[in-house]
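1. can't give you the sequence, but here's the structure:
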C-alpha cells in the first residue's frame, strides 16, 4: 500500500484540485438560485440551526479549511513563490473574514463575498493545476 502512496502525491493533489474546481464551478453556476432561496427565508428564527452559534462557526471553519486553506498551504509549500504566498494570504484573510463576520442570514442575503471567493479560488486552483502539469 505504501508504494501506491509514495511518489504519486502530485496525482492526489491534482484530483483534489479538480474536486475543488467542480465545487467552485457548481457554486458559481447555482449562485442565482442560492441567492433566490436565501431571499425567500424571512428571518433567522425560521432556521432550525442558529447560524451565529459556535458550532456553526466551527463547522464553517473546518469546511473552509478543506475547501480553500489546505490548497493555499499546498500551493505555498510546492511552489515556494512569493506571489503565491501573497495571493494565499490575501485569499485566506478574505475567506476568514467571510467565515467570522458573514454568518447571519441578513448578511448572507446582501453579501456577494462567497461568490467572489469562489471565482477567485477557481482562478487560483486553475493556475496551480497548470503549474503542476508544467512541473
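-> Cool, got the structure. This is a predicted model, so every value here is computed, not measured.
2. rest of the way, CA atoms for contacts and neighbours
-> Noted.
3. and whichever strand or helix holds residue 27, which residues are buried?
-> Using DSSP states H and E, residue 27 maps to helix 9-29. Counting neighbours by 16 or more other CA atoms under 10 Å, one finds that the buried residues in helix 9-29 are 13-14, 16-18, 20-21, 24-25, 27-28.
4. Okay, buried residues for stretch 121-135 please.
-> Under the neighbour-count criterion of 16+ other CA under 10 Å, stretch 121-135 has 121-122, 124-126, 128-129, 132 buried.
5. what's the offset of the helix holding residue 27 from the middle of its chain?
-> Relative to its parent chain, helix 9-29 has a centroid offset of 10 Å by CA atoms, centre = their mean, to the nearest Å.
6. Contacts for the helix or strand just after that helix next, please.
-> Next helix or strand after helix 9-29 toward the C-terminus (DSSP H and E): helix 31-40. For helix 31-40, the external contacting residues (CA atoms under 8 Å, 6 or more residues apart in numbering) are 105, 108-109, 115.
7. mind checking which helix or strand residue 128 is in?
-> helix 113-134.
8. Let me have the buried residues of helix 9-29 in CSV, extended by distance to residue 55.
-> As requested, these are exported to CSV (distance: CA to CA, whole Å):
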residue, distance to residue 55
13, 29
14, 31
16, 26
17, 27
18, 29
20, 24
21, 27
24, 24
25, 27
27, 23
28, 26
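9. tell me the two of those that are most distant?
-> Taking CA to CA as the measure, the buried residues of helix 9-29 span a maximum distance of 22.3 Å, between 13 and 28.
10. In addition, the following structure is provided for comparison:
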C-alpha cells in the first residue's frame, strides 16, 4: 500500500469516527453524562475569580524571583557586548509580565466577577418578581 493510499484510509477513518461522536463523555461508570446539566451560580463564578487571583499572585511571585536573578546577569557581563542587551530583555520581560497580569486580573478574574454580579442581579430581579406575583396568595 502506498503512502497516499494509507493516508487516504487514515483520513477516511478519522472522518467517520468524528461524525459518530456524541456530545457526551463516558466517566468510566458507563454514564455518558446524559441528563446532567451545568449549574453556574454567582458563588461559583466568584470562587473561580478568587482562584484566578491566586494564580495571578503566584505568577507575580515567580516573576519577582526570576527577575531578581535575571537582573544580576547584565551587570556581571561588564565588558561584553551582550551585557547591555539584558537591560532590553528585562524591559521587554516586564512589559510582557504586566500584560499577562492585567489579562488574568481583568479579562479572567474581572470577567468572572462581572458575570457573577450579573447573575446576582438577575437572581435578585427574579426573586423580587416571584415575590410580587405571589404576594397575597396562600402558599402551602
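-> Arrived safely. Owing to the predicted nature of the structure, the values given are computational and were not obtained by experimental measurement.
11. Do you know the score for how well these two fit?
-> Laid over one another, the chains give 0.34 as their TM-score (TM-score structural alignment, normalised by the length of structure 1), with 66 aligned residues with a CA RMSD of 3.7 Å.
12. quick one on the thing from earlier: sitting in helices, which of the contacts of helix 31-40 of structure 1 do you find?
-> Counting by DSSP state H, the part of those found in helices is 105, 108-109, 115.
13. Residue 116 of structure 2: what secondary structure?
-> At residue 116 of structure 2 the chain is in helix, as set by DSSP: H, G, I helix; E, B strand; the rest coil.
14. since we're on residue 88 of structure 2, how many residues are nearby?
-> Neighbour count of residue 88 of structure 2, defined by other CA atoms under 10 Å: 12.
15. Show me what the one helix or strand it maps to is packed up against.
-> Assessed by DSSP H and E, residue 88 of structure 2 sits inside helix 85-102. Applying 3 or more CA pairs under 8 Å, 6 or more residues apart in numbering; DSSP states H and E, one finds that helix 85-102 of structure 2 makes contact with helix 42-70, helix 73-76.
16. For these, could you give me a markdown table that also reports mean neighbour count and distance to residue 4 of structure 2?
-> Output for those, formatted as a markdown table (neighbours: other CA atoms under 10 Å; distance: least, CA to CA, whole Å):
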| stretch | mean neighbour count | distance to residue 4 of structure 2 |
| --- | --- | --- |
| helix 42-70 | 15 | 47 |
| helix 73-76 | 14 | 52 |
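17. Could you dump those helices into CSV and include distance to residue 85 of structure 2?
-> Formatted as CSV, these follow (distance: least, CA to CA, whole Å):
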stretch, distance to residue 85 of structure 2
helix 42-70, 12
helix 73-76, 7
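18. which one of those helices lies closest to residue 114 of structure 2?
-> Nearest to residue 114 of structure 2, of these and by CA to CA, is helix 42-70 at 9.0 Å.
19. So what angle separates the directions of the closest one and helix 85-102?
-> On the basis of axes from the mean of the first three to the mean of the last three CA atoms, to 10 degrees, helix 42-70 of structure 2 is oriented at 170 degrees to helix 85-102.
20. Helix 42-70 of structure 2 - contacts with which helices or strands?
-> If contacts are counted by 3+ CA pairs under 8 Å, 6+ apart, helix 42-70 of structure 2 sits against helix 85-102, helix 111-134.
21. Residue 11 of structure 1 and residue 77 of structure 1: what is the separation?
-> 16 Å (CA to CA, to the nearest Å).
22. Please disregard the earlier target; I meant residue 33 of structure 1.
-> Residue 33 of structure 1 is 37 Å from residue 77 of structure 1, where distance means CA to CA.
23. same thing with residue 70 of structure 1?
-> As judged by CA to CA, residue 70 of structure 1 and residue 77 of structure 1 stand 11 Å apart.
24. Can you give me the separation between residue 86 of structure 2 and residue 61 of structure 2?
-> Applying CA to CA, the value for residue 86 of structure 2 to residue 61 of structure 2 is 21 Å.
25. for residue 92 of structure 2, same thing?
-> Counting by CA to CA - residue 92 of structure 2 and residue 61 of structure 2 are separated by 18 Å.
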